[in-house]
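K.L.:
structure here, sequence nowhere to be found:
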């Protein structure tokens, strides 16, 4: 079985990093390593990571520090460069992996030697109707989150890349000093430019926070414009459909619902990230081996 490294860039993520790490640790197949790359956090992110490492002393969690410069791209690259697995999984510090994520990713790359990058659908753990959300996201990513010849674009909150593919493109990915691009799409287009195949798997499931919807409309639109900026930086690539149109259409409803649902969760004293995959962990019958 291929070894899967998990890379988690983190900046001021004290609220969710512990839940994120527990979901990464308690998997049907353990990760080869879990690298948290702190990028000069000013809150208690580092202390939260250290607390989880003390709680799970046998888990392969390592805390790295990328202090040379502020930014997601250099922090991601730092993590990728320090990883030692055959496959590099990358997601955000507020994401919760499904309990079989590592198993699914390892099998995907092992059974498909041509696959150099992979991604899958997501749902929101801090919103209602999670199964509907997952089906909707799966449909969007299958039909619109594509480049010109229907090539799969990777989603940074739920993606993996073969280590050999990263070594091939690591010096060519855009640095994006202006911070106006989607780093995951940029990486995808560099893979495609190098004739490295990207694939989609509905079994590679992750849950994310809907906190992006809790921003102002102008801020959300500015974030959506990153699609345009990224493709503008890659004039050799085009796309037939624009995923941001779907997201912009969904913004009003999600923007209204998110704070209301968060109030409900707070009133009921529910940690949505902690309970997200509880039923699946029971169904998978995972032994919490790290407590032994």
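P.N.:
Right, received. Where do you want to start? Here the structure is a predicted model, which is why all the values come from computation and not from measurement.

K.L.:
when you work out contacts or count neighbours from here on, use the C-alpha atoms and nothing else.
P.N.:
OK.

K.L.:
so who does the closest residue to residue 27 other than its chain neighbours touch?
P.N.:
Leaving aside its sequence neighbours, residue 27 sits nearest to residue 99 (Cα to Cα, 6 or more residues apart in numbering; 4.6 Å). Taking Cα atoms under 8 Å, 6 or more residues apart in numbering, we find residue 99 in contact with 23-24, 26-28, 277, 280-281, 284.

K.L.:
assign residue 99 to helix, strand or coil.
P.N.:
Here residue 99 is recorded as coil under DSSP: H, G, I helix; E, B strand; the rest coil.

K.L.:
for the one 5 residues further on, same thing?
P.N.:
Put simply, residue 104 is helix when judged by three-state DSSP.

K.L.:
tell me how far the most centrally placed residue in the chain lies from residue 236.
P.N.:
Per Cα atoms, centre = their mean, the C-alpha nearest to the average position across the chain is that of residue 157, at 1.8 Å. Separation of residue 157 from residue 236 (Cα to Cα, to the nearest Å): 25 Å.

K.L.:
against that first model, consider the following:
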């Protein structure tokens, strides 16, 4: 029996995903069909994971809803993850803004049975616009928005036609994918907000499948409604979409040819694109009746198509250099990527803690604990990996924003869970919890909004959390660092700076913002203490010094002799499990 997997790749789909899942719950005529639903979270920073697991609790028993995490950013990687995780023979893709008709899964199944040589087949896609578009957008831009209605009858796409279905609402036979599609696609769409100007990774997949001998079909009985918000129709967003598609066009063209044909035909296509752009400019005086928007859209597409081969060469060289650096800096990155993905999927992150001890017992001081992230193994040993093991890979693949938010939310959940003895004990003892933030969070324009949302529901959180920032991540862009610290301090949170080494730049930063704590390596304490005292004297508010890496009694005594405020290290306490936490709040 043919098994159907419905895969929903999503990035920050918290607001859109519920509508798709509700449509899948309402699918009809599936009594004889075995199927499952996969949500493939592509490194989301919102509550996509939490939302999916909430749906899992009440999901119909006739099929399963599963959560998977695609650590590498981009639509191509999310689709690859779905193919690898799918149990079905047919993987039917829905974007998180695609609403399938009530019989969509049934129609996928029926078509797959009737056309065993169909390696992929696309849906009929209608546009559902938040704001009714002008006629020119509907006619000219609809195909680029994956709005496709190619007739009432099923028909095969032939290679000679140079037309293929879009990735939205596309069903793929898993055997065809594994036989023909490479593990790493060259094109990779990173979403509307990304500056990386590539698209058409769905066409790249389909060309590989078609060249291997599989058939590609249009199935009008599979109906999908594409939700299109008003901002996607804004001029700058439409032009950006056309630019991405145009810049990807040369690669799509060359894939259709044999290797020996590409050098000659590549030159031919460049000359043809140049000719088309020249004709466009020559006809401008004659095109007065066309709207300005229509003219600039055509120009953007023609110009991007002409520049495509040069852009793609630069993209290839850039990615090659990045991969060489990654291989050098994080040679085991594939191992750690799998570990991180597994941790998100199977709730294997956990938190440890280490006490930061006040050295001046004559003065009242808040109790301080630093929260430390660990990654559990999924075997019977339940051993843990330190963050220093997997964080280099997380940084390389832009996963640190997701991890930072997970830690903050988990600590907040534990502190303010009703009827929790653990939480009430810590609220009453007024412990301050230090949470490390990465450079990615410092540069994340939405992080302060995330904190603001938390404090609306948990206002006391500002008294219990202190965010620890790494000095090198702050000094790279002083203006952004100042804005970030001002934003989180405006919410009421305390700030600590770690890994102090560049006192001149740090002094410049502290002239614009105030922080509560500075952390300094105890091994260099004697040589830097005078600079620390100067920084303390220049601060408008009290500035506490924390000596870190206090690993033995001699270093502890040195910190006490210098009248340092706090000490942290193995001489004080070995990191202990804070509590084994679940991934979901």
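P.N.:
Received, thanks. The model shown is predicted, which means the values in this text are computed figures rather than measured ones.

K.L.:
quick revisit: from residue 215 of the first structure, how far out is the residue nearest to the centre of the first structure?
P.N.:
Separation of residue 157 of the first structure from residue 215 of the first structure (Cα to Cα): 18 Å.

K.L.:
cool, residue 163 of the first structure as well?
P.N.:
Using Cα to Cα, residue 163 of the first structure is found at 35 Å from residue 215 of the first structure.

K.L.:
ok, residue 45 of the first structure next?
P.N.:
As judged by Cα to Cα, residue 45 of the first structure and residue 215 of the first structure stand 22 Å apart.

K.L.:
name the single longest strand found in the second structure.
P.N.:
strand 215-228 (DSSP state E).

K.L.:
relative to the first structure, which residues correspond to it?
P.N.:
Under TM-score structural alignment, the match for strand 215-228 of the second structure in the first structure covers residues 197-210.

K.L.:
could you list the buried residues of the matching stretch?
P.N.:
Across stretch 197-210 of the first structure, burial judged by 16 or more other Cα atoms under 10 Å covers 197-200, 202, 204-210.

K.L.:
in the second structure, what residue corresponds to residue 150 of the first structure?
P.N.:
So, by TM-score structural alignment, residue 150 of the first structure is matched to residue 161.

K.L.:
got the contact list for the lengthiest helix in the first structure?
P.N.:
If you go by DSSP state H, the first structure has its longest helix at helix 243-267. Applying Cα under 8 Å, 6+ apart, the contact partners of helix 243-267 of the first structure are 126-128, 140, 144-145, 210-211, 213-215, 221, 224, 227, 271-272.

K.L.:
for those residues, which one is nearest residue 10 of the first structure?
P.N.:
Comparing these against residue 10 of the first structure with Cα to Cα places residue 211 closest, at 15.7 Å.

K.L.:
for the closest one, list the residues it contacts.
P.N.:
Counting by Cα under 8 Å, 6+ apart, residue 211 of the first structure touches residue 258.

K.L.:
show me where the first structure has its strands.
P.N.:
According to DSSP E, the strands that the first structure contains are 4-10, 33-38, 61-65, 87-90, 96-97, 115-119, 122-124, 159-162, 197-200, 206-208.

K.L.:
quick check, nearest of the buried residues of stretch 197-210 of the first structure to residue 12 of the first structure?
P.N.:
residue 209 (15.0 Å).

K.L.:
just to revisit the earlier point, the contacts of residue 99 of the first structure into TSV, with extra columns for neighbour count and distance to residue 4 of the first structure?
P.N.:
What follows is these, written out as TSV (neighbours: other Cα atoms under 10 Å; distance: Cα to Cα, whole Å):
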residue	neighbour count	distance to residue 4 of the first structure
23	22	15
24	25	11
26	21	14
27	21	12
28	19	13
277	19	20
280	14	21
281	19	20
284	13	19
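
K.L.:
ok, and those in the second structure?
P.N.:
Here is what carries over to the second structure from these, by both residues aligned by TM-score structural alignment, their matches' Cα atoms under 8 Å: 23-24, 26-28.

K.L.:
now, those that are in helices?
P.N.:
With DSSP H as the criterion, helices contain 23-24 from among those.

K.L.:
how big's the offset between the longest strand of the second structure and the first structure?
P.N.:
Aligned to the first structure and superposed, strand 215-228 of the second structure gives a mean residue distance of 0.8 Å (mean Cα distance after the TM-score superposition for the first structure).

K.L.:
surely residue 439 of the second structure meets residue 473?
P.N.:
Yes - at 5.0 Å, residue 439 of the second structure counts as touching residue 473 under the criterion of Cα atoms under 8 Å.

K.L.:
need the helices for the stretch 51-200 of the first structure, in chain order.
P.N.:
In the stretch 51-200 of the first structure, the helices defined using DSSP state H, counting those that start in this stretch lie at 72-82, 101-111, 130-143, 163-169, 183-193.

K.L.:
neighbouring contacts of the first one?
P.N.:
For helix 72-82 of the first structure, the external contacting residues (Cα under 8 Å, 6+ apart) are 7-9, 35-39, 64, 66, 88, 166, 170, 175-176, 183.

K.L.:
what's the answer for the third one, then?
P.N.:
With Cα under 8 Å, 6+ apart as the test, helix 130-143 of the first structure has contacts from 120-124, 200, 202, 243, 246.

K.L.:
what about 6 Å?
P.N.:
Applying Cα atoms under 6 Å, 6 or more residues apart in numbering, the contact partners of helix 130-143 of the first structure are 121-123.
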